[in-house]
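*Asks:* Predicted model and sequence follow; I will ask about them next.
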Amino acid sequence: MTFRAPVRDLAFALKTVGHPELVKRAFPDLDEDTVQAVLEAAGAFADNELAPLNRVGDQQGAKYANGAVTAAPGFAAAYKAFAEQGWNSLAAEPEFGGQGLPKAMELAVFEMTHAANMAFGLCPMLTQAAIEALTLHGTERQKTLVLPKLVSGEWTGAMVLTEPQAGTDLGALTARAEPDGEGGYRLYGQKIFITWGDHDATDNIIHLVLARTPEAPPGVKGISLFLTSKYELKDDGSLGGRNDFRPGSIEHKLGIHGSPTCVMLYEGAKAELVGELGQGLAHMFVMMNAARLQVGVQGVAIAERAFQQALAFSLERKQGRAVWSSENPAPIWGHPDVRRMLMLSKAKIEAARGICLTTGVLADLARLAETEEERAAAKARQELLTPIAKAWSTDIGVEVASTGVQVHGGMGFIEETGAAQHYRDARIAPIYEGTNGVQAADLVGRKVRSNGGETMRGLCAEMALTAQVLSDAEGLAPVGRRLAAGVAALDQATEWLLSVDNAAALAASVPYLKLAGDVIGGWILGRQALAAAGSDDPWMQSKGALARLYAAQVLSGAPGLSEGMAEGWSELEQVTAEALAG
């Protein structure tokens, strides 16, 4: 099936999310024509260059041999074109060669990239995260020699955290950074699950590595961040000999076969400190949070790709008599449950897209809003939404990809149709960059409970105002009623979280995140329905239909989620593994 980048959906979403009046002040030269031109050009590249490589990437994948990784067929040439056309530099600072566009624009372009070819998109995605980390914490040498090459896409970046004995628990990592006596360091150790840690698509790869110095204390306070280059960096910016690190192998994975996931071996690699000693985890969180938002966008993207294929199949596949078709046999689109699955999938995609783009808008406002008060408020809401954007959106990605297989029926279970690839590719997103359980723990612990719930209360108050407007809008009163009930349920759940101990809050964290995502998603759809109200364009009219369906099928469950959060957690502590095993 031919992929079509969702340019119109993205353009509409960018107009209806966030704070358009504040964004206009931050980016006064950005007009709708420019946004449309960027999206159309990016969409054409995704359609014509990346989507055709998605299947070959899955079937043939990246290869490892003789201590080196070769990208999947066609990927290296596509990456070169991606960089040459400027897609790598959209939101980077102009002083480093970037275009200075809004973060939300970058996310929109990367959604199309990931939807066309998720395995490919992982390479420039992590480069974006490295750019953000070095922009904030890099030394002058690193900003001068490394940042422009990453921004241009001439080099790529890799995030190097995980070790075999220390997955999410970074405090347990053992990689060593030993001073070399010349102001630099030598890195020793093994890292695993390093996405695009080695490849042949660029001349050089920059690794940002967490490691310990000899005198560092145990735990997270002993971790520092280091930059090491595949080829040694000379003071004039030219490349020297091969550095002392290499891939030991690549993983054989369920999906994203075109993305090389490397075991990396550091055998005395020359490195330099990024930021301050002992602050490595704080510095790396800049990169991690950037990647988490991008992974949320991946969830939206793979859902969009799976939905498009399922919708096309439903219009082509003829089977039985249908309620809404006079043909016999009729396209399965005419069967109510197939149409329900597809419309609900579309609604959830638009909700997740809106959450991710809103978070991107807030990231810009946290830096560029005119007043300190506006910047602080944007920063607080951005931090609140980041774990929701990552976790809720990637759960939606898996759900919609699974629904896509279901729409195909038995054909979906057959690899040749391609629906199974989307499901396999989607499954990694809830796992990496911090599992969705970790995101939920972060949401309740650091983002809600740490400031007494004030940021969430403020968001709920804003959503309640939208519910009132919806209740008075023609044809949207049911959405307003359901959204108001959902906001009340989220408010209730937030107050409960603030009243219980840490164990109970953590036990309820995943249902709480789902509740928050469900309600915020309904708010996004309600705002889109209001923006489309009164139009006689069938595409615009569908926004109201999607909001009403989502309200009936998803928002209606919010009160039950909230009530259930307060019950049953004592059983988690009391029931033993032996009892469950029988």
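*Replies:* Arrived safely. Residues are numbered from 1 along each chain as shown.
*Asks:* make it CA atoms for all contacts and neighbour counts henceforth
*Replies:* Fine.
*Asks:* In space, what's closest to Val519 - neighbours in sequence excluded?
*Replies:* Gly486 (5.7 Å; C-alpha to C-alpha, 6 or more residues apart in numbering).
*Asks:* Can you classify the one you found as helix, strand or coil?
*Replies:* The three-state label given to Gly486 by DSSP: H, G, I helix; E, B strand; the rest coil is helix.
*Asks:* same check, this time on Ala5
*Replies:* Classified using three-state DSSP, Ala5 is coil.
*Asks:* Next, the contact list for the nearest residue to Ala467 once chain neighbours are set aside, please.
*Replies:* Spatial nearest neighbour of Ala467, chain neighbours left out: Gly480 (4.3 Å); criterion: C-alpha to C-alpha, 6+ apart. Each residue near Gly480 by C-alpha atoms under 8 Å, 6 or more residues apart in numbering is listed here: 466-471, 526.
*Asks:* One more to weigh against that first structure:
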Amino acid sequence: MPTYTPPLRDMQFVMHEVLNVVDELTSIPRHADIDADTLNAVLEEGGKFASEVIQPINLSGDSEGCVLDKTTHEVKAPAGFKDAYAKYVEGGWAALSCDPEYGGQGLPFVVNQCVYEMLNGANQAWTMYPGLSHGAYEALHAHGTDEQKKKYLPKLTSGEWTGTMCLTEPHCGTDLGLLRTKAEPQADGTYKITGNKIFISAGEHDMAPNILHLVLARLPDAPKGSKGISLFLVPKFHVNDDCSLGARNPIFCTGLEHKMGIHGNATAQLSLDGAVGTLVGEPNKGLPAMFVMMNAARLGVGNQSLGLTEVAYQNALAYAKERLQMRSLSGTKAKDKEADPIIVHPDVRKMLLTAKAYAEGGRAMSIYTAMLLDKALYHPDEKVRKDSEEVVGLLTPIIKAFLTDNGFAATNHAMQVFGGHGYIHETGMEQFVRDARINMIYEGTNTVQSLDLLGRKILGNQGATLKKFGKQIEALIAEEGVNEKMSEFINPLAYLADQMTKFTTEIGFKGFVNADEVGGASVDYLRVAGHLVFGYFFARMASVALKKQAEGSTNPFYTAKLQTARFYFARLFPETASLMRTARSGVANLLETDEALA
């Protein structure tokens, strides 16, 4: 049976010692009163909820899965999920960073992000139910009418009702411009919506009395393609003027996907047969409105893999310390035992350190991005808001793709540490691998994220946003470049930063001549960019740890942080050299292969 310990110390280190989150947040009027004690207290309680309430039902939820009653179209979540959700609502966790105008607590988004990392580490399948609701809240908060906000946001804020995003259809995949769901205008200003949606996470369940579906559909006179998509709010049950529930709306679950992982979450096929909905935002402007939810979801998916990386690492580390097998190549280490614990073997340590480095780098990047999002939303200085939003846009596809690629690698490494026992369900390791695999696929596959990063976020503005983030790297290099103790971190970072400019320019010129060159290089390019960002944060974390030691600290936490940073730069960061080489090889070896793929 796996266990989970909330990584509170590392979260506190990143927030308070590396990023100085409190100083950043108190420059925002709505967070002027925030302090470190408040942030720490919230995270401590959130960690308790994660480890004590939803972690114990993760393994059983995976075994049991969700059950659809095809006669009533109702779905029952695994045992314990509904009770855990009731405790989540009762504890006010749904309202953590929501607008106080609608009953929210108004805490910074960065707090919500940290809490959700712990929830995902404890039980990703369960956490997807409230996670989707938070995305629906964001879309309605940004684009809903006053009437929609008044009627629906308080229920989403409290968690009393949940939400979904209904995007794709059987023939669409990621290409939403192909969708066929129709919305017919009615005399009362509503719309009757007809069509079929698939892969709808948390699309039907018994954990809340109502589900608010955000549905993409086409109006009768809509132009073809993505420019003809509108967004509609379609509740499972109609909502009366006094917010009580009315009759059942004809949006029904017709099937549940039989999936590789996340068995505890209902991935639903939904059929709409004249379901009544209301327009969210402007006609034919549904994708921009939905992108508010999709971008929140992409950050959330990165957070899912971050949580899985951490919990898989924790359990593999504990197992490696206890599992006796063979002797160390350099001589017996546990003389009082019949064999040495496997943690003495170098390759086992490599697998453990890989997972640890991916967790710690991902956590720093995620907390930093969440802090920027708080500034983008609420900072009083318009330039700060604009700059923060721009960098969030740059980092979002990296968080989604780099963290999920790393998460799948880390969970596989952790399962490998367990050997044959990792392949057995009871240890929980194979579930982490299966759950992590979907994160690379949904909310836009990682290839789509790489195309977004390179094609739109970087080449789309001639690298201006990348240069903006690069200035932070340059400042760190200038500050620490003369510090001999930092050379093992700063030198490789400085080298890659210089190479990144040349690399980007080269790919950009090739793409100008042949756009397929961007497609051929983009996945490798995103991983290089991910390492550049990770390298920056590992250098910052190492700098803090060295300063603490110079001040006389003997806390093993700082020693461990430096050891992890050294491992990252020595063993993982050099991947960038091979990635740049393969990206530069050109697209011909991919496209001039008709006979090979015949």
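*Replies:* Perfect, I can see it now. Keep in mind that this is a model prediction, so the values were computed, not measured.
*Asks:* Which of the contacts of Gly480 of structure 1 fall within helices?
*Replies:* Applying DSSP state H to these, the entries found in helices are 466-471, 526.
*Asks:* Of those, which is the nearest to Lys15 of structure 1?
*Replies:* Gly526 (13.9 Å; C-alpha to C-alpha).
*Asks:* count of residues packed around that closest one?
*Replies:* 29 (other C-alpha atoms under 10 Å).
*Asks:* show me what contacts Trp523 of structure 1?
*Replies:* 463, 466-467, 483.
*Asks:* what do we get in structure 2 for the residue nearest to Ala467 of structure 1?
*Replies:* In structure 2, Gly480 of structure 1 lines up with Ile490, judged by TM-score structural alignment.
*Asks:* Mind checking what secondary structure the equivalent of Gly240 of structure 1 over in structure 2 has?
*Replies:* For Gly240 of structure 1, the aligned residue in structure 2 is Gly246 (criterion: TM-score structural alignment). With three-state DSSP as the basis, the three-state label of Gly246 of structure 2 is strand.
*Asks:* residues contacting the closest residue to Gly246 of structure 2 other than its chain neighbours?
*Replies:* Residue nearest to Gly246 of structure 2 in three dimensions, not counting chain neighbours: His238, with 4.8 Å by C-alpha to C-alpha, 6+ apart. Counting by C-alpha under 8 Å, 6+ apart, His238 of structure 2 touches 245-249.
*Asks:* ok so, going back, list the contacts for the residue nearest to Val519 of structure 1?
*Replies:* So Gly486 of structure 1 contacts 519, 555-556, 558-559 (C-alpha under 8 Å, 6+ apart).
*Asks:* can we see that at 10 Å?
*Replies:* Residues in contact with Gly486 of structure 1 (C-alpha atoms under 10 Å, 6 or more residues apart in numbering) are 460, 463-464, 467, 480, 492, 515-516, 518-520, 522-523, 551, 554-562.
*Asks:* Let's see which of the residues you listed end up in helices.
*Replies:* Short answer: those in helices (DSSP H) are 460, 463-464, 467, 480, 492, 515-516, 518-520, 522-523, 551, 558-562.
*Asks:* from the residues you listed, which would you call buried?
*Replies:* 460, 463-464, 467, 480, 515-516, 518-520, 522-523, 551, 558-559, 561-562 (16 or more other C-alpha atoms under 10 Å).
*Asks:* And for Phe13 of structure 2, the neighbour number?
*Replies:* Neighbour count for Phe13 of structure 2, taken as other C-alpha under 10 Å: 18.
*Asks:* same deal with Glu101 of structure 2?
*Replies:* Glu101 of structure 2 - counted by other C-alpha under 10 Å - has 12 other residues nearby.
*Asks:* show me what contacts it?
*Replies:* Shown in contact with Glu101 of structure 2 (C-alpha under 10 Å, 6+ apart): 150, 153-154, 157.
*Asks:* As a markdown table, these with distance to Ala521 of structure 2 would be great.
*Replies:* Shown next, in a markdown table, are those (distance: C-alpha to C-alpha, whole Å):
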| residue | distance to Ala521 of structure 2 |
| --- | --- |
| Lys150 | 47 |
| Leu153 | 42 |
| Pro154 | 45 |
| Thr157 | 42 |
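*Asks:* out of those, which is most surrounded?
*Replies:* Result: Thr157 is most packed of those (other C-alpha under 10 Å), 28 neighbours.
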